[in-house]
Each structure stands twice: as C-alpha cells, then as structure tokens.
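Participant: with the sequence up front, the predicted model follows.
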Amino acid sequence: MSSEIYTIGYGNRSIQVFIQLLQKYEIQILIDVRTNPFSRFNPDFRSKKLELHLINHNIRYLFLGYELGGKPSDLDCYTNYEVDYQKIQSKVFFTIGIEEVININHEGLKTALMCSEQSPLYCHRKALIGDYLQANGFDVRHIDKDGTILNELF
C-alpha cells in the first residue's frame, strides 16, 4: 500500500502531454475534483471526453467534484463571500470524498487528483485537499507546470 497521492492541473496542456505526464508517473486512476467538470477552452478536458481519452490509455476516471470541489453549492462553506476551506473540511460531503480517495489509495491504485489550475500553489487541490491529506500522513506530490514533482509547497 502506497501513501503517495499525486495532484495535477491541466491548464493549457494538450491532452497528449497531459496523458504523457500521467503515464510518466504511472497514474492508474485520475480523480477529477473540479466543481464543474468541463473546460470552455479545451473540449478534451470536458468530463466525458476526458474519460474516453483516459480509458484509451488504461487510466480510470472518477468525478468527485461534488465532494471535493473548490466551489461548493453549500453557502455555509463561505465566509464574507469567500470559500472557507476549514468550513468545507467539516462537511459530511468532504469527508465522504476524502474517504473515497483514501480507500482508492489503500486499494493500491496510483492516484492523481486533477483540477484545471496548472500550478498547485493557486489551486484548491493543494490548499483544501492536499494539505488535509498531508496532515493525515499522505505523501502528496504535486505535478507542477513543467511536469516536475513538488513535494514541499510554502
């Protein structure tokens, strides 16, 4: 059982480069944590099309944007109209999503959490999910804009 969990953002990457990065790090399942699983700018990253691309490369796809998305519909998750990650982390839907990620990891599947923002420094996948997992003993590895791994983010 591995305690490694990767994160990745697609940003302006092509689907080919994105999949090459997933293959480089031997990702077996991609968990989409976008609140809204579509892209206005790149149709390859709309959930259904993305899932087809991944299936064609033997990578599983799972959408957990309702549970782990950075813009929840629950208005109790906001303070002064800003998303409050501590409030989200106290919600049942977040706990359900995190438990799903942990269970998948415990099954031995090499996992990556995906959002649209390429840099983990500016994305909820780091501040909301990655920091939470790291505080609970996971080795969170962020695939950065240039494809390298960032372990320590400040």
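Facilitator: Ah, there it is.

Participant: going by C-alpha atoms from here, please, whenever you check contacts or count neighbours.
Facilitator: OK.

Participant: helices along this protein, start to end?
Facilitator: Under the criterion DSSP state H, the chain carries helices at the ranges 15-24, 47-55, 65-68, 85-89, 92-106, 124, 131-135.

Participant: please name whichever of these is nearest to Arg40.
Facilitator: helix 47-55 (11.9 Å; Cα to Cα).

Participant: here's the one I want to compare it with:
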Amino acid sequence: MNVYTIGFTKKSAQSFFTLLKKSNVRTLVDVRLNNVSQLAGFAKKDDLKYFLREICDAEYVHVPDLAPTKDILEPYKDGKITWTAYEDKFLNLMARRNIERSVRPQLLDQGCLLCSEHEPHMCHRRLVVEYLNKNSDLNLTVNHLF
C-alpha cells in the first residue's frame, strides 16, 4: 500500500499541490495538532479542503490522534527536550492511543500525511508511518514528498 508524507513549509502552493497531484494522492491526512494556524498560509484546513478538491480531486481529513499532544510538542519546539526524547514520548503516545487499531487502511492507501516540517527526518509524520509498519499488517510503502 502506497502512502506519502509532505510538509508545507518551504513550498509554494503551486509546488505543494503539484507534488500531491503528480503522486495521485486521494486523501490528505492532516496529522497536525493545530490545523488553523495563521502561520499555515495556504495549508489551513478550510483552504486545503477547497484546493484539494479543485486541484487534485482529493479529500481532506484531520486525524488529531496522529498528532502529538501540546505537552509533548511544546517542550521540543522550545528546546527543552531533545528529538530523541520527543520521539520516545510520541511513540509511547501512539501506543497508548492504539492508532494501529483506529486508522482505516483505505485512509492511507494513496493517502498523504501532512505536517508542517519541510523534511520528514525530524517530523512526527515519519514516526507515524514507521510505527504503523511495525505494529500493524498494513505494509506501507512510504514516499516522502519534498
């Protein structure tokens, strides 16, 4: 099953939607804690719903269970915990949430996990896919778009 990930920072709207369209993404799965931030520009939830439908013939779904909590995210962003500590806390959170039981496979098939980080290396969207591959039978083939 093909799944993609993408971050919206360091991308123009044209670049962002072109990547999604060329990859035949069917569903953009928003895994951000805050999907209405003024800093998000074209990536606010209502704008995304419209642009995805019109440009990519794709759907938009916000899945906050695949996002870190404020208690995990803020200390990392503020430099109070390391990436390793953040990763450990987020992996434990996904396990407590049993995301492998709640995520519908059809949501991920040709789906794309959205977050803000430009690259996936130090972003929770990568951790979500890796966690699901380790703890479910989904057998996801991941492609990071950037």
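Facilitator: Looks like it arrived, so ask away. The structure presented is a predicted model; accordingly, all values stated were derived computationally and were not measured.

Participant: follow-up on the earlier one: can you redo the helices of structure 1 as a markdown table with distance to Ser3 of structure 1?
Facilitator: Output for these, formatted as a markdown table (distance: least, Cα to Cα, whole Å):
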| stretch | distance to Ser3 of structure 1 |
| --- | --- |
| helix 15-24 | 17 |
| helix 47-55 | 23 |
| helix 65-68 | 19 |
| helix 85-89 | 20 |
| helix 92-106 | 7 |
| helix 124 | 20 |
| helix 131-135 | 10 |
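
Participant: save the ones you listed as TSV, and put in mean neighbour count and distance to Ala112 of structure 1 too.
Facilitator: Shown next, in TSV, are the helices of structure 1 (neighbours: other Cα atoms under 10 Å; distance: least, Cα to Cα, whole Å):
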stretch	mean neighbour count	distance to Ala112 of structure 1
helix 15-24	16	8
helix 47-55	17	12
helix 65-68	22	13
helix 85-89	17	20
helix 92-106	16	9
helix 124	21	14
helix 131-135	16	13
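
Participant: the ones you listed: which one's closest to Asp144 of structure 1?
Facilitator: Asp144 of structure 1 lies closest to helix 15-24 among these, at 10.3 Å (Cα to Cα).

Participant: which residue numbers in structure 2 go with that closest one?
Facilitator: Aligned by TM-score structural alignment, helix 15-24 of structure 1 corresponds to residues 13-22 of structure 2.
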